[in-house]
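Visitor: Predicted model and sequence below, questions to follow.
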Amino acid sequence: MEDSRIVEMFLARQETAVAAAQEKYAPYCLAVARRILGNDRDAEEAVNDALLAAWNSIPPQHPEVLSSYLAKLTRRIAIDRVRRNTADKRGAGEWDLALEELEDVLPGSADPAGELEVKDLEAAVGRFLQSLPEADRLLFLARYWHFRPVADIARSLKCREGAVRTRLHRLRRKLKDQLGKEGYPL
């Protein structure tokens, strides 16, 4: 079923919209949630919560790209769950590792995940991503949007983990420089 049709079903408040979205995008959303949460049970709950959030938010939202919208909802729910689960102790999951890598780049508070949700900062990061060559943009997104482990990225790119880490370091430095030029305190 086409995304536009599924969105129309949400807008018309047809309950079959949730089932259609689940059928088409549950595997994708599960992969997003698993990378953040690290286990199937929590990932499945996050996807179910994301589908409920989609039902509650469409309308008034009218997503142009349903897969991205559902992934965004899943990601936010999964990150919130990690925050709750790790309130007393920090785990060694990909979420924590990726955010630790970004701590020195993002301005402001000690909570980089919260900083990413600030609209102005999102726009600045979006401009940075648009300025990158496609290969660098995909690498950055794989690590810091999809929370893929460096080892997985290296395997998919058929290169050494060290090469991936070096490229990511350079990309973080470029991001830091651009944010500095745009007036963000570093």
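Guide: Thanks, I have the structure now.

Visitor: From now on I want contacts and neighbour counts done on CA atoms only, so please keep to that.
Guide: Noted.

Visitor: Now do the same contact list for R81.
Guide: L37 (Cα atoms under 8 Å, 6 or more residues apart in numbering).

Visitor: Look up how far D49 lies from the closest residue in space to L66 that isn't next to it in sequence.
Guide: For L66, ignoring the flanking residues on the chain, the nearest one in space by Cα to Cα, 6 or more residues apart in numbering is D3 at 6.1 Å. According to Cα to Cα, to the nearest Å, D3 and D49 sit 20 Å apart.

Visitor: ranges for the helices of the protein?
Guide: Under the criterion DSSP state H, the chain contains helices at 3-11, 16-37, 40-57, 66-85, 94-103, 112-116, 119-131, 134-144, 150-157, 161-181.

Visitor: Run the angle between the first one and helix 66-85 for me.
Guide: Okay, so that is helix 3-11. The directions of helix 3-11 and helix 66-85 differ by 60 degrees, with axes from the mean of the first three to the mean of the last three Cα atoms, to 10 degrees as the criterion.

Visitor: same thing with the second one?
Guide: Helix 16-37 and helix 66-85 meet at an angle of 50 degrees, taking the same axes, to 10 degrees as the criterion.

Visitor: then this one, side by side with the first:
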Amino acid sequence: MDDKVIVQMYLDRDENAILKTKEKYEAYCYAISNNILGNYEDAQECVNDTYLRVWNSIPPQKPVRLSTYLGKIVRNLSFDRYKKNTATKRGGGQTKLILDELEDIISERNTPVDEVERKELIRTINEYLANVSQRKRQLFVCRYWYADSIRNIADRYNMTENYVSVILNRMRAELRIYLSERGFEL
């Protein structure tokens, strides 16, 4: 079913919208959540919470790309769950490693001034990614948006794990310099 039709079902408050969303995007949402959490039950709960969050946010929201909208919601819910799970213990999965890799570049911000800076940081990171090769951009997004493991990325793009690690390491170094040159204190 076309995403525009599904979004219109939400706008019309048709409860079948959730079923159609689940049929089309459950595996996608689960993959994102499981990559972050590394736990089937927690991932399933985040995916189910995603459907509720989408139901409650459309309307007034009217997403242009439903997959991106769902991905962002499930990703945020999964990171929130990850933070909750690791408040008292250290969990498995890729998330801690991924956050450690980006720690020098991006830190959590909470004040209104920091929110403006965060938006500028996101714009600048997107600008950086627009200027790298498509393959590098794909590797970066797989690792830092979808929280894919190095092994999965290497398999997907027919590369060695070491090669993927080297590319990502170089990209982080380049990004650090790129951000520093544009006035971000790292």
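Guide: Looks like it came in fine. Predicted, not measured: the structure shown is a model, and the values here were computed from it.

Visitor: Quick one: neighbours of the spatially closest residue to Y144 of the first structure that is not a sequence neighbour, just the number.
Guide: Among residues not flanking Y144 of the first structure along the chain, A98 sits closest, at 6.0 Å (Cα to Cα, 6+ apart). A98 of the first structure has 19 neighbouring residues, counting by other Cα atoms under 10 Å.

Visitor: which residues touch the residue nearest the centre of the second structure?
Guide: Most central in the second structure under Cα atoms, centre = their mean is W145, positioned 3.4 Å from the mean C-alpha point. Going by Cα under 8 Å, 6+ apart, W145 of the second structure touches no other residue.

Visitor: do the same with the one 3 residues further on
Guide: Going by Cα under 8 Å, 6+ apart, D148 of the second structure touches 35, 94, 142.

Visitor: What separation do you get for the last one and D2 of the second structure?
Guide: So that's C142 of the second structure. C142 of the second structure is 25 Å from D2 of the second structure, by Cα to Cα.

Visitor: And these two? Which one has more around it.
Guide: C142 (17 against 9).

Visitor: so how far is C46 of the second structure from the closest residue in space to that one that isn't next to it in sequence?
Guide: Nearest residue to C142 of the second structure in three dimensions, chain neighbours excluded: D148, at 5.5 Å (Cα to Cα, 6+ apart). To C46 of the second structure, D148 of the second structure is 17 Å away according to Cα to Cα.

Visitor: And for K20 of the second structure?
Guide: 18 Å.

Visitor: out of those two, which sits in the busier spot?
Guide: Set K20 of the second structure next to C46 and count neighbours by other Cα under 10 Å: C46 wins out with 26 against 17.

Visitor: contacting residues around that one?
Guide: Applying Cα under 8 Å, 6+ apart to C46 of the second structure gives the contacts 33, 74, 77-78, 81.

Visitor: just A154 of the first structure next, same as before
Guide: By Cα under 8 Å, 6+ apart, the neighbours of A154 of the first structure are 160-161, 163-164.

Visitor: Against A43 of the second structure, how distant is the residue of the second structure positioned farthest from its centre?
Guide: No residue in the second structure sits farther from the centre than D12, which is 28.3 Å out by Cα atoms, centre = their mean. Going from D12 of the second structure to A43 of the second structure by Cα to Cα gives 29 Å.

Visitor: D114 of the second structure too?
Guide: 30 Å.

Visitor: Of those two, which one has the most company?
Guide: A43 (24 against 13).

Visitor: counterpart of that one in the first structure?
Guide: Under the alignment (TM-score structural alignment), A43 of the second structure maps onto A43 of the first structure.
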